[in-house]
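Participant: structure here, sequence nowhere to be found:
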């Protein structure tokens, strides 16, 4: 079965799963989770130090492993323009597929907003290094290129599962309760995205 025929065949399933997702997904706002009261102005050219971090009432230390995980997780979210492009090209922008792709993109966009704002406000990571890495990441535009629809569904399912695990485990390793809550919230979103994809690929099988 060619790609267009397959998409027509399973579009009703995509519509059902989209409605299910919209029914269980919870609206939330990044600005209500970020501890802006900890923030202070940055001085141009000022060299960042890990001792600058402010994690509230807890010890102002963060392990290198947690910093590295937050860094990589955020850069993964920053690749959103390319993910949207590829999903749009593979599935099209009409009907249930288009609505799912745009809604998924909007929800994923919140993830980079809340993680970056948290890292900036708490000074958990060198903001100059982080911005330079974002520029390099997006300029390069390197993302997996699935060969067909089947491979794309498999990749997307594994990617959402991997990000769910990464965000949740990173949050559990953080001492700051605000950081824990943010990563848990993002991980919950990724879990809903993951639940959509395998069922979609299996034609709606809910086993």
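Facilitator: Done, it's in. Only a predicted model underlies this, so the values are computations on that prediction, with no experimental measurement involved. Numbers count the residues shown, from 1 in each chain.
Participant: alpha carbons only for contacts and neighbour counts from here, please
Facilitator: Noted.
Participant: longest helix in this protein, by residue count?
Facilitator: Identified as the longest helix of the chain according to DSSP state H is helix 95-122.
Participant: who are the packing partners of that helix?
Facilitator: In terms of contacts (3 or more Cα pairs under 8 Å, 6 or more residues apart in numbering; DSSP states H and E), helix 95-122 is packed against helix 3-24, helix 64-78, helix 80-91, helix 177-201.
Participant: distance to residue 104 and mean neighbour count added to those helices, as a markdown table?
Facilitator: As requested, the helices and strands packed on helix 95-122 are arranged in a markdown table below (distance: least, Cα to Cα, whole Å; neighbours: other Cα atoms under 10 Å):
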| stretch | distance to residue 104 | mean neighbour count |
| --- | --- | --- |
| helix 3-24 | 10 | 14 |
| helix 64-78 | 12 | 17 |
| helix 80-91 | 9 | 16 |
| helix 177-201 | 8 | 20 |
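Participant: for comparison:
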């Protein structure tokens, strides 16, 4: 049995095109954190706006589905939903809308988590590793739909009143040509 000679180069070409997602399974220590220089206000002395310097680390977290889903777990584990509910607000501000007091970029959210804010938001500097802070911030950004749709986490089934779609019993088929009872006029 002869095998086509072109099969081997085609297989090698396909395998070389595959790229695995790179993940760090051990986060950096708590003492190692990025140094983001961000402005909390657009006001500055002189004609130019305040200068900002970011490391670009936020883009890696915002566009990665693994980091966002880990942030979703951490959001619950660190009891962020105790104040912010499930993003809709409670004793803390809502995280799903477009109103951000201290800025809505991922760098601003990281700064808020690290440093805390007056009137309630505690500081988590030195308590949460840097990568986990970035993951939580990426998840918070996904609540407001600021992340790519392909990277956004799935809905949480524990927040839905009914069982997940895969766990529901099969629906009864409605034979064509008949009007379902819900569409009939009340008597």
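Facilitator: Arrived safely, thanks for sending. A quick note: this is a predicted structure, and the numbers were derived from the prediction, not measured.
Participant: need the TM-score between these chains.
Facilitator: TM-score for the superposed chains, counting by TM-score structural alignment, normalised by the length of the second structure: 0.23, backed by 82 aligned residues with a Cα RMSD of 5.9 Å.
Participant: re the thing from before, let's have the helices and strands packed on helix 95-122 of the first structure in a markdown table, adding distance to residue 102 of the first structure.
Facilitator: Output for those, formatted as a markdown table (distance: least, Cα to Cα, whole Å):
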| stretch | distance to residue 102 of the first structure |
| --- | --- |
| helix 3-24 | 11 |
| helix 64-78 | 15 |
| helix 80-91 | 8 |
| helix 177-201 | 13 |
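Participant: quick one, which of these is nearest to residue 129 of the first structure?
Facilitator: Closest to residue 129 of the first structure of those, according to Cα to Cα: helix 64-78, at 9.9 Å.
Participant: by contact count, what packs against that closest one?
Facilitator: Secondary elements touching helix 64-78 of the first structure (3+ Cα pairs under 8 Å, 6+ apart): helix 95-122, helix 127-140, helix 149-172.
Participant: got the angle for it vs helix 80-91?
Facilitator: Interaxial angle, helix 64-78 of the first structure versus helix 80-91 (axes from the mean of the first three to the mean of the last three Cα atoms, to 10 degrees): 50 degrees.
Participant: what's the angle between helix 64-78 of the first structure and helix 127-140?
Facilitator: 40 degrees.
Participant: tilt between helix 64-78 of the first structure and helix 149-172?
Facilitator: Orientation check (the same axes, to 10 degrees): helix 64-78 of the first structure against helix 149-172 gives 140 degrees.
Participant: from memory residue 71 of the second structure sits against residue 142, does it?
Facilitator: No - the criterion here is Cα atoms under 8 Å, and residue 71 of the second structure misses it with residue 142 at 9.8 Å.
Participant: how much space between the closest residue to residue 70 of the second structure other than its chain neighbours and residue 17 of the second structure?
Facilitator: Distances taken as Cα to Cα, 6 or more residues apart in numbering put residue 135 closest to residue 70 of the second structure, at 6.4 Å, once the chain neighbours are dropped. Distance of residue 135 of the second structure to residue 17 of the second structure, given as Cα to Cα, to the nearest Å: 28 Å.
Participant: the more surrounded of the two?
Facilitator: residue 135 (27 against 8; other Cα atoms under 10 Å).
Participant: surely the more buried one and residue 73 touch.
Facilitator: No - using Cα under 8 Å, residue 135 of the second structure is not in contact with residue 73, being 9.5 Å away.
Participant: wait, what's in contact with residue 106 of the first structure?
Facilitator: Listed by Cα atoms under 8 Å, 6 or more residues apart in numbering, residue 106 of the first structure has no contact partners.
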